[in-house]
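[1] Following is a predicted model, sequence given first.
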Amino acid sequence: MPKPEIHPTWFTDTPVFCDGKLLCYVGSTKRELQVDVWLANHPFYTDSQTLIDSEGRVERFMKKYGLESTDK
């Protein structure tokens, strides 16, 4: 049996906001949640993420230690 008076208050319908817009309702110990990143504005999900890899990891390692490439 949990001890009384030590657990935080649970709010079942806590609004979640991102950029001032209501996203959804969740259960939380806070009355209101503010998030900076959400599925709709995350670079990975909006295809705005750019990966820049001018030289691969293996090539950098080989170059750093002066090893010959294993490519044939």
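    Sure, I can see it. Numbering: from 1, shown residues only.
[2] contacts, neighbours, all on C-alpha from now
    Noted.
[3] Tell me, how many residues neighbour Ala18?
    Small correction: residue 18 is Cys, not Ala. 16 (other CA atoms under 10 Å).
[4] wait, Gln34
    Gln34 sits with 14 neighbouring residues when counted by other CA under 10 Å.
[5] Below is an additional structure, to be compared with the one above:
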Amino acid sequence: MRKEIHPDYKTCSVSCACGNAFETKSNVETMRIDICSSCHPFFTGEQKIVDAAGRVEKFRAKYNMAK
């Protein structure tokens, strides 16, 4: 491997929107994420609708669906 071409690999603190926080290794020191393994529907078994741009309400209004 060539030297001096790879970024520094350091400890990274990750914080999720749900409040979960953990540490991992990355080339950045901090990360803020929207979904982690503690709140992702695949791991929790619960269905959550994550809507960042109002797409769910727009779909429901278009097809006259109730909540």
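    Arrived safely. Note that this is a predicted model, so its numbers are computed, not measured.
[6] equivalent range in structure 2 for whichever strand or helix holds Glu59 of structure 1?
    Secondary structure assignment for Glu59 of structure 1, by DSSP states H and E: helix 57-64. Alignment of helix 57-64 of structure 1 against structure 2: no match, by TM-score structural alignment.
[7] next one: stretch 37-46 of structure 1
    Going by TM-score structural alignment: stretch 37-46 of structure 1 matches residues 35-44.
[8] Would you mark the buried spots in that stretch?
    For stretch 35-44 of structure 2, a neighbour-count test (16 or more other CA atoms under 10 Å) marks Cys36, Cys39, His40 as buried.
[9] sec struct for the second one, please.
    By that I understand Cys39 of structure 2. coil (DSSP: H, G, I helix; E, B strand; the rest coil).
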